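> A structural model of the following input is requested.
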Amino acid sequence: MDLRRYLASRPPYEIGGLFGAIAVTMVVVTVLVQDSSSIKVPYERKIIYVEQWSANRTDAEIIAQQKIDKVKRDRELAELDRLKKKKQAEFKRLDDKLRAYGF
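Down below sits the predicted model:
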């Protein structure tokens, strides 16, 4: 009853503006909800296996294993560095294109 009386006392352009604002808000919320539900973030499990070493290893065995691990670590770091440089080059190309337009 109060809402009907309030709406009857308002000029027609205010009621139109009210429903227009409600409609625009609903459209924006609907688009955002649909957009967020379409994002499928792949979940990738990273399993870390813990190696067990015998307590009576010699220093030579430890040093040999460290050398093997260092080669693996260096290879992984080189790959990561390559990927970083590739990504930086992509951003550099994008930046150059945007600077050409004055951004």
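> From here on, just use CA atoms for contacts and neighbour counts.
Noted.
> For the strand or helix carrying residue 93, name the packing helices and strands.
For residue 93, the element it lies in under DSSP states H and E is helix 59-100. Applying 3 or more CA pairs under 8 Å, 6 or more residues apart in numbering; DSSP states H and E, one finds that helix 59-100 makes contact with no other helix or strand.
> Now do it: distance to the chain's middle.
Mean-position distance between helix 59-100 and its chain equals 21 Å (CA atoms, centre = their mean, to the nearest Å).
> ok, now stretch 18-34?
Relative to its chain's centre, stretch 18-34 lies at 25 Å (CA atoms, centre = their mean).
> Alongside the first, I'd like the structure of this one:
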Amino acid sequence: MASHRPRAYLGGTMQYFARFSPFRAVNDLRRYLAQRHPYEIGFLFLSIVLTSLLILGFLVDSRMEKPYKREIQYFESWNADRSREQIRAAQLRDMAIKTKLDVTREKALADRKAAFKRVDDKLTSMGL
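Next comes the predicted model:
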């Protein structure tokens, strides 16, 4: 007969976290940094700052505000005996709405391209 005591669900991993102490971690980091040369610490912090700026730049750039607009599209009911003039008038009206939306989208795209162009020109003037 095997008689052993049942183990806790996360028995082994919880002992690891019980040994973890933030104070010991800070002391360990302080001792590690004390053994390093000053230029190594400078490059460490420089690399942390540059990496953070790069990630922050991607986060800021990826956010594009979209205005909230309720868009409910219902199906239109048409008479079976519509004339071609009525059909053409409805198409022209829909085409005018679509053209207005396309112009708005193109303007937003052109503004975004212009902003990127300004940044590129600044970086080029700095030699990057």
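> TM-score of the superposition?
Once superposed, the chains reach a TM-score of 0.53 (TM-score structural alignment, normalised by the length of the first structure), with 74 aligned residues with a CA RMSD of 3.6 Å.
> The second structure: matching residues for the helix holding residue 93 of the first structure?
Helix 59-100 of the first structure corresponds to residues 84-125 of the second structure when matched by TM-score structural alignment.
> Mean distance between that stretch and the first structure after superposition?
On superposition with the first structure, the mean distance recorded for stretch 84-125 of the second structure (mean CA distance after the TM-score superposition for the first structure) is 1.1 Å.
> Run through who's touching the one helix or strand residue 6 of the first structure maps to.
Assigned by DSSP H and E, residue 6 of the first structure belongs to helix 2-9. By CA atoms under 8 Å, 6 or more residues apart in numbering, the residues outside helix 2-9 of the first structure that reach it are residue 15.
> repeat that with 10 Å
Here helix 2-9 of the first structure makes contact (CA atoms under 10 Å, 6 or more residues apart in numbering) with 14, 15.
> Please apply the same query to stretch 61-70 of the first structure.
Outside stretch 61-70 of the first structure, the residues that touch it by CA under 10 Å, 6+ apart are 53, 59, 60, 72, 73, 75, 76.
> Stretch 33-46 of the first structure now?
So stretch 33-46 of the first structure is contacted by 27, 29, 30, 31, 32 (CA under 10 Å, 6+ apart).
> Also stretch 13-32 of the first structure?
Contacts for stretch 13-32 of the first structure (CA under 10 Å, 6+ apart): 7, 8, 12, 33, 35, 36, 37, 38.
> Now with 8 Å, please.
The contact list for stretch 13-32 of the first structure (CA under 8 Å, 6+ apart) reads residue 7.
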